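J.: Kindly return the folded structure for what I paste below:
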Amino acid sequence: MTSTTTTDLVPASVHATISKLDPGHGQHINGRGVAASSGKTFEVLDPATGAVLADFADGGAAEATAAVDAAAAAFPAWAATAPRVRAEVLRKAWALMIERTEELAALMSAENGKSLADGRAEVGYAAEFFRWFSEEAVRSDGDFAESPAGGTRTIVTSHPVGVSALVTPWNFPAAMATRKIGPALAAGCTVVLKPASETPLTALAVAQILEEAGVPAGVVNVVTTTAPGDVVGTWLADERVRKVSFTGSTGIGRMLLGQAAERVVNSSMELGGNAPFVVAPDADIDAAVAGAMIAKFRNGGQACTAANRFYVHASVASEFTDKFGAAIEALQVGSAFEEGTAIGPLISAKAVTGLTALVDDAVSRGSKVSHQAKTSPLDGHFFPPTLLVDVPADAEIIRNEAFGPVAPIVTWTDEADLLAQVNDTEFGLASYVYSGDLKWALKFAEKIEAGMVGINRGIVSDPAAPFGGYKQSGLGREGAREGMRAFTETQYFSVDWS
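T.: Now for the predicted structure:
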């Protein structure tokens, strides 16, 4: 599929929103939109139809440097701004996002393809980071104590780390931006943001909302590009940039950590996942199915926290499969702007090819497609929601993150073997456990090598909780108090008290 496809289901109101964002001047630097110095643009497409949504300014190293110039100039004043003032600005940004839920949801659905229900849910989740960190901004993090040897007092305080480079993915274009911008601004940092080239419109909308809420020019800057290596490489080589926060694939994360190491740049990494979903023999099967539908099919399965492999006890596997399969078959696939759509397209043709290869591999190893929804007739990047059974533990879809609407089921009987399979991955972001015995579920969850475990619920993300993983799933935590600490440096004073 190419951008010459003429089908366009995006409402006129969304095109009007895009026009107001002025994507041709989509480099948002020092409070104003500017065109790329190269004069280059790139197309932003609706993945459901291939219709062109916008020609967006395609930035490069020059725009990256200009963004840091603006952020560095704005940093002293913003860092010195009273925490209460910073808090009120973030609170107003939350209110503006909530007020514009429908507009922002439709914008995300157009460029990302997610259903409108998923879009609305993301706006609420994304906005909540601004409200949460508006409340954290005024809570000083420090200490005062007598030293153990006596004669001195130790005073501990913190300062904003400085200009922060933020790199976000396409799957949650609002929430991944606010989850980083919120704590950075609350801590007193200024930021340069590079959103994914597939979804730059939402990032631009968020930046404009922040400035409407009172964020001074230069505090939040956005560089949109199809050459992310040039932009982010420029930032990591710039001595004024003291923090990098990245959400994306583990492979790119490793590369960025290597670049950050050259200048010892403070780094936070939220990387890939391969989440297990465990169903115990005493689980409430109806509740487990409801949780599985959320954990697997939220955002069409294109989430790092998505359940990727289902371990269902053999005694309940038939019931779970029948009920889960029926729910999957009922899913309507299509454009977000078609009535009743629950699952939208994948982000690209490459994503469809990759997911198809994983399913084909599983089938070649003896797996069976037990249930499948009907796909969309539109000329987009669609993949039908699919349930696989009899999946061997060594299938590629078990070993690798599928990032799409396919659920493979592996049955289990032995708990020790189950735990070994659950932890047999280089990733450790999210996981899910369903059981009627809370004590067993908690004891089992403690043995899972993952940063987050949903127990009898199919979602783990919460702005008030520390989001992050073990092993190759990343470094550091976002959200909660830890999210703000990630944008601060600790300093202490040793005071003579004799």
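J.: hey, let's count contacts and neighbours off CA atoms from now on
T.: Will do.
J.: Give me the nearest residue to the most centrally placed residue in the chain, chain neighbours excluded.
T.: With distances taken as C-alpha atoms, centre = their mean, the chain has Met176 as the residue nearest its mean C-alpha position (4.4 Å). The shortest distance from Met176 to any non-neighbouring residue, by C-alpha to C-alpha, 6 or more residues apart in numbering, is to Thr168 (5.9 Å).
J.: Just to check, the one you found is in contact with Val244?
T.: No. Counting by C-alpha atoms under 8 Å, Thr168 stays clear of Val244, with 11.0 Å between them.
J.: hmm, back to that, residues touching the residue nearest to Met176, list them.
T.: By C-alpha atoms under 8 Å, 6 or more residues apart in numbering, Thr168 lies in contact with 176-177, 193-196, 246-248.
J.: closest to Ala93 among those residues?
T.: Within those, the smallest distance to Ala93 is 13.0 Å, found for Ala177 (C-alpha to C-alpha).
J.: Off-centre distance for the host helix or strand of the closest one?
T.: Take DSSP states H and E as the rule and Ala177 turns out to sit in helix 175-187. Relative to the centre of its chain, helix 175-187 is centred 12 Å away, using C-alpha atoms, centre = their mean, to the nearest Å.
J.: can you list contacts of it?
T.: Residues from elsewhere that reach helix 175-187, judged by C-alpha under 8 Å, 6+ apart: 79, 83, 86-87, 90, 122-123, 125-127, 129-130, 133-134, 136-137, 159-160, 164, 166, 168-169, 190-191, 193, 195, 203, 206, 245, 247, 463, 478-479, 483-485, 487-488.
J.: now the other sequence, so there's something to compare against:
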Amino acid sequence: MAARAIQRVLNSPLLRREAYVGGLWTTSKDRQTFDVRNPSNRETICSVPDMTSEDVAMAIEKAYDVRKDWGGLLAKERCGIVRRWYEKVVEKHEELAYILTAEQGKPLNEARVEVSYAASFIEWFSEEGKRTFGDTIPTHAHNKRLMTIKQPVGVTALITPWNFPLAMITRKAAAALAAGCPVVVKPAEDTPLSALALANLAEEAGFPSGVYNTVTCSKDRVDSVGRELALSDKVAALSFTGSTVVGKLLMNLCSGSVKRISLELGGNAPFIVFDNADVEMAVSGAVAAKFRNTGQTCVSPNRFYVQEGIHDEFCRRLKESIECLIVNDGFADGAQQGPLINESAIEKVRRHVDDAVQKGAHVLCGAVPGPLGGSFYLPTLLTNVNSTMVMTSEETFGPIVGVAKFKTEEEAVAAANQTRYGLSGYIYSQSPSQIWRIAEALECGIVGVNEGLLSTEFAPFGGYKESGLGREGSKYGIEEYLEIKYICMGNV
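T.: Below you'll find the model as predicted:
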């Protein structure tokens, strides 16, 4: 099954082995390439260009040259092209899902869900781009009239991660394009094929040359490429999803030109279950939230706090559910958990588990490599977790649940907020007053109440504290790519 699926990917017309710059498919200046590997077995799928900073500067130049033309189109004209991009993605849904599973590893059914999720942002912003309204403002003088209009920021650099390589591009690019901003997309080195497939479909949709660009590079060149995107005075805005460490570096680089920047960074989400919670609902939500994409999502709960009266029952039921999860190659029938993305990811999971066990955590299930070895790791449940363990302060980004017991509401809130991150949080309770108290008290940008799956194009996505700046999706997401201009008309 897996071999046939990979062959299907290799034969797909969406599989591109060149970067897309200025409306042309191109190699790197020095002809260097890097391999894209299947995380299930680390075998090479194909190679793509290892672009240099000079190549990226050219992509920026191409985008800069067309910024006024693209921004000057009527919103309806721009959004019509964005809409055609959406239709192309929907048309090629299955081919995109196969490419995604091949390079990222997630189960094929989950990849199909991501393709639909990615398409939803294109559809949303193809509509929202026609509603970037200004305002008329009550005047302070009889002979003056005041108003605001919104205009595109300009060329936008988009640096995206490997965990949702389709959706994280469309959530940014669709908003920027609908706002009137040409884009230069730099996908993660682990998952460039999804990005190139999207560029292929953007070309088919009819974006003018230079409006949509995609540059690929290896880990060895990511620093110089990132610096080019952040330092170029022709890039007006930069949007990044990834680690807080890299986000801070980019923020510092962008400060030199006071560049508009939006950041969706690390998380350390608390998952709080109170004694009055519906245990079955809480367990179902925990599995959905934690084990989506094998725990490799930024809103995955990382710290589980369960009140003492319900603790043992919750852990028993959660163990039963975890042990039913099927770990296998993403193309295998029935697979629910795929591999982690690479060797570094598996080493981090092992380090977190080993540290927790050495400091007193109890293993209820898992804590060993998966049946296929390599980057596979069995879903794991630990109890007796405490704040001295590394997994409570670092984002694990893997299929590990660590449960701590608490007594009072105040204790749970204090523990939940004891982190420099603030992306998401989860509450399970049947008390309306308690739900409101905790939802307002949690220091994070997204709160799930009796619900484990939070993401939708309708709602804003973003965090507090060191989890980032700005919001993506919803009516707020397009604002990241617009400037507000105030116009004062005198002597009227």
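J.: What does the TM-score come to for these two?
T.: The TM-score (TM-score structural alignment, normalised by the length of the second structure) is 0.97; 489 aligned residues with a C-alpha RMSD of 1.4 Å.
J.: circling back: possible to save the contacts of Thr168 of the first structure as TSV with distance to Pro276 of the first structure and secondary structure?
T.: Putting the contacts of Thr168 of the first structure into TSV (distance: C-alpha to C-alpha, whole Å; DSSP: H, G, I helix; E, B strand; the rest coil) gives the following:
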residue	distance to Pro276 of the first structure	secondary structure
Met176	23	helix
Ala177	26	helix
Leu193	32	strand
Lys194	31	strand
Pro195	29	coil
Ala196	27	coil
Phe246	24	strand
Thr247	20	strand
Gly248	19	coil
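J.: Narrow the residues you listed to just the buried residues.
T.: Using 16 or more other C-alpha atoms under 10 Å as the burial test, the contacts of Thr168 of the first structure include 176-177, 193-196, 246-248 as buried.
J.: Phe337 of the first structure: which of those is nearest?
T.: Closest to Phe337 of the first structure, out of all of those and judged by C-alpha to C-alpha, is Ala196, at 22.5 Å.
J.: wouldn't the closest one be in contact with Ala174 here?
T.: No. With contact defined as C-alpha under 8 Å, Ala196 of the first structure does not count as touching Ala174 (11.2 Å).
J.: so Ser147 of the first structure makes contact with Phe493?
T.: No. The pair Ser147 of the first structure and Phe493 fails to qualify as a contact (C-alpha under 8 Å) at a distance of 11.3 Å.
J.: where do the contact lists of those two overlap?
T.: With C-alpha under 8 Å, 6+ apart as the test, Ser147 of the first structure and Phe493 both reach Thr154.
J.: ok, back up a step: and for the helix holding Ala177 of the first structure, what span of the second structure is it aligned with?
T.: Using TM-score structural alignment, helix 175-187 of the first structure lines up with residues 167-179 of the second structure.
J.: Count the residues that sit near Pro369 of the second structure.
T.: 15 (other C-alpha atoms under 10 Å).
J.: Quick one: residues contacting the nearest residue to it once chain neighbours are set aside.
T.: Counting by C-alpha to C-alpha, 6+ apart, Pro369 of the second structure lies nearest to Tyr377, which is 4.1 Å off, once chain neighbours are set aside. Listed by C-alpha under 8 Å, 6+ apart, the contact set of Tyr377 of the second structure reads 339-340, 346, 367-370, 399.
J.: how does it look with 10 Å?
T.: 294, 327, 337-340, 346, 349-350, 366-371, 398-400 (C-alpha atoms under 10 Å, 6 or more residues apart in numbering).
J.: So among these, which ones count as buried?
T.: Applying 16+ other C-alpha under 10 Å to the contacts of Tyr377 of the second structure flags 294, 327, 337-340, 346, 349-350, 366-367, 370, 398-400 as buried.
J.: which residue in the second structure lines up with Ala87 of the first structure?
T.: Per TM-score structural alignment, Ala87 of the first structure is aligned with Cys79.
J.: which stretches of the stretch 101-250 of the first structure form strands?
T.: For the stretch 101-250 of the first structure, the strands defined by DSSP state E, counting those that start in this stretch occupy 143-146, 152-160, 163-167, 191-194, 220-222, 241-247.
J.: Columns distance to Ala51 of the first structure on top of these, output as a markdown table?
T.: Shown next, in a markdown table, are those (distance: least, C-alpha to C-alpha, whole Å):
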| stretch | distance to Ala51 of the first structure |
| --- | --- |
| strand 143-146 | 56 |
| strand 152-160 | 43 |
| strand 163-167 | 26 |
| strand 191-194 | 24 |
| strand 220-222 | 24 |
| strand 241-247 | 27 |
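J.: How are the strands of the stretch 351-498 of the first structure distributed by residue range?
T.: Under DSSP E, counting those that start in this stretch, the stretch 351-498 of the first structure gives strands at 368-372, 386-389, 406-412, 427-428, 430-434, 452-455, 470-471, 474-475, 488-496.
J.: Just the helices from the stretch 301-450 of the second structure, written as ranges.
T.: Along the stretch 301-450 of the second structure, counting by DSSP state H, counting those that start in this stretch, helices occupy 311-323, 343-358, 409-416, 432-441.
J.: Distance to Asn143 of the second structure added to the ones you listed, as CSV?
T.: CSV is the format used below for those (distance: least, C-alpha to C-alpha, whole Å):
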stretch, distance to Asn143 of the second structure
helix 311-323, 68
helix 343-358, 64
helix 409-416, 55
helix 432-441, 45
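J.: quick one: which of the ones you listed is nearest Ile60 of the second structure?
T.: Closest among those, using C-alpha to C-alpha: helix 343-358, at 31.5 Å.
J.: so how far is Glu280 of the second structure from Thr383 of the second structure?
T.: Thr383 of the second structure sits 19 Å away from Glu280 of the second structure, going by C-alpha to C-alpha, to the nearest Å.
J.: Kindly apply the preceding question to Cys444 of the second structure instead.
T.: 25 Å.
J.: now swap in Glu410 of the second structure and tell me
T.: Glu410 of the second structure sits 24 Å away from Glu280 of the second structure, going by C-alpha to C-alpha.
J.: circling back: higher neighbour count, Thr383 and Glu280 of the second structure?
T.: Thr383 (21 against 13).
J.: quick one, what contacts that one?
T.: By C-alpha under 10 Å, 6+ apart, the neighbours of Thr383 of the second structure are 304, 311-312, 315, 356-357, 360-364, 401-405.
J.: out of those, which is most surrounded?
T.: Using other C-alpha under 10 Å as the neighbour criterion, Val401 leads the contacts of Thr383 of the second structure with 27 neighbours.
J.: Between Ala196 and Ala174 of the first structure, which contacts overlap?
T.: 168, 203.
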